[in-house]
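Student: starting from these lines, generate the structure:
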Amino acid sequence: MIERLPLDEQLAALRSVLSRNETLLDVLERSAELDLPGWYVTAGCLFQTVWNTVTGRTPTHGIKDYDLFYFDDRDLSWEAEDRVIRAAEQVFGDVPAEVEVRNEARVHLWYEQKFGVACAPHTSTEAAIDSFAATTCCLGVRLGSDGRWRVYAPHGLSDVFGLVVRPNPLLAPRAVYEAKAARWRQQWPELTVLDWPTTA
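Tutor: Take a look at the predicted model:
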C-alpha cells in the first residue's frame, strides 16, 4: 500500500503514476516552456490521475481540466491575466483537454463574489494551493529548468494514495467542499469522504 510507504518512496511512486497520464506530461512540459512566475500544474489532474491508477481506471478518467496556476502581483488587472491566458491558448491549443490558466495573485479580487466568503490576498502560488477545499487537493507539480520535478504537497501524499478526501476549512466554505466531494464520489465511488468538522 503506497500510502504507508516512507515519503521519499511515495514521491517516487507519485512521479511514476503521474507519468502514465500522457496529457499531463505534455501540459507539464509546455508549462515549463511558458515559464510563468511561481507556476504549478495543480489540483484535480494530479490527484485524480492517482485515483485512476489506484482503482485500475485509465489515467485520464473523469479529469475535467488541467489547472496551471502562477503568481504575478506586479499587475493585478484582468487585462494582464488575460494576456497570459491568450498566450497560453497558443501553447496549449492542440492539447486534447482544457488547460485553465489563472494568476493566483488576483484571487482575492473575485473570490468573495463567487464563493460568498472573503479571501485575503495570497502571497504565493503555494499559499493558494494551501487554501483548496480539501487537503487532498493541495498538490502541485512543476518542472525545473533542469527537468527535475518539484512537488508541493503540504499535507503529504498518504491521503491521495489512500483515496481519502479530507476537508480543509482554511478558506473554502463547507458547501464548496461537500459539492466537490459529492461529484468526485460519483466518478470514484471507492473514495472515503470525511465530514466537514463541526464546532462546539
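Student: okay, CA-based contacts and neighbour counts for the rest of this
Tutor: Fine.
Student: mind listing what the residue nearest the centre of the chain touches?
Tutor: Geometric centre of the chain, nearest residue: Ala43, 1.4 Å, by Cα atoms, centre = their mean. Taking Cα atoms under 8 Å, 6 or more residues apart in numbering as the contact definition, Ala43 lies against 67, 137-140.
Student: want to put them side by side, so please do this one too:
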Amino acid sequence: MMDEEAVISMIREDPWMMEILTAAKTLDLPDWWICAGFIRSKIWDSLHHFTERTAIPDIDVIYFDPATMDKLEEKKLEEKLKCRLPDIPWSVKNEARMHIKSHMPAYSSSVDAISKFPETATALGVKLDEANNILLTAPYGISDAIHLKVKPTPFFKKKERMDIYKQRILKKDWRSTWEKLTIYYD
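Tutor: Next up, the predicted model:
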C-alpha cells in the first residue's frame, strides 16, 4: 500500500526527480516547492505500472516572495534553471503574485496556494530541506492521488469555480493516459 513515505521513497529513488529537486534548491528561493504534475504523474504512473515516465508539460517550481513580485524575476529564475538543466520545461512562479492572475484572494504562503489548486490529487508539493531530505506537502492528504481519484479541492467546489474545474478535467483528458482514474464532478 502506498503512503507518504512510499511516495517520498519513490521520488528519492528516481535520479531524474532528484536532479530536478537539487537544481531547484540551488535557487535558494523562499518557501519553494515543486508541485502538481511532477508528483501526481509519478504516483499515477507507478499505480498504472508504467515502465516509461509519462511526459509532463512543465516542471512547476513555486515560491512565495511578496518583496519581489516582478514577473521578469520569474523568467530570470527559469533561465538559471535552464542553464543547469536545459532539457527540462521549467515554469517558475511567485505565488505572492499569482492570485492576481487567477482572480483569487491573496495567498499567505506557497502551501496556501497549493491548497487552492483545482484537484486534490494535484495539490501536492515536494522540496529538499537543508539536509537534502525530501519534504512533502499535501494540504488534502495523498489519499485521492494514491486511490486514483480526481476530485475538486474545497476551494473549487464553490459554484463560481466548479466550471473551471470541469473545463480543466476535459482539457487535461487524464483518463486517456491513466485509465484507472475515477473523475468526480462534485
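Student: so after superposing, what's the score?
Tutor: With the length set by TM-score structural alignment, normalised by the length of structure 2, the two chains reach a TM-score of 0.88; 181 aligned residues with a Cα RMSD of 1.9 Å.
Student: need the counterpart of the residue nearest to the centre of structure 1 in structure 2.
Tutor: The alignment partner of Ala43 of structure 1 in structure 2, by TM-score structural alignment, is Ala36.
Student: equivalent analysis for Trp184 of structure 1, please.
Tutor: Under the alignment (TM-score structural alignment), Trp184 of structure 1 maps onto Trp174 of structure 2.
Student: swap in His108 of structure 1?
Tutor: His108 of structure 1 maps onto His99 in structure 2 when the alignment is built from TM-score structural alignment.
Student: for its match, which non-adjacent residue is closest in space?
Tutor: Excluding its sequence neighbours, the residue lying closest to His99 of structure 2 (Cα to Cα, 6 or more residues apart in numbering) is Ala106, at 5.4 Å.
Student: re earlier: among the contacts of Ala43 of structure 1, which ones are in helices?
Tutor: The helices in this structure, assigned by DSSP state H, contain none of the contacts of Ala43 of structure 1.
Student: next, format those residues as TSV and append distance to Glu89 of structure 1 and neighbour count.
Tutor: Listed next are the contacts of Ala43 of structure 1 as TSV, based on distance: Cα to Cα, whole Å; neighbours: other Cα atoms under 10 Å:
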residue	distance to Glu89 of structure 1	neighbour count
Asp67	13	20
Cys137	25	26
Cys138	25	27
Leu139	24	26
Gly140	21	25
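Student: closest one to Leu7 of structure 1 out of these, please.
Tutor: The closest of these to Leu7 of structure 1 turns out to be Leu139 (Cα to Cα; 14.2 Å).
Student: Phe161 of structure 1 versus that closest one, what's the distance?
Tutor: In this view, Leu139 of structure 1 and Phe161 of structure 1 are 12 Å apart by Cα to Cα, to the nearest Å.
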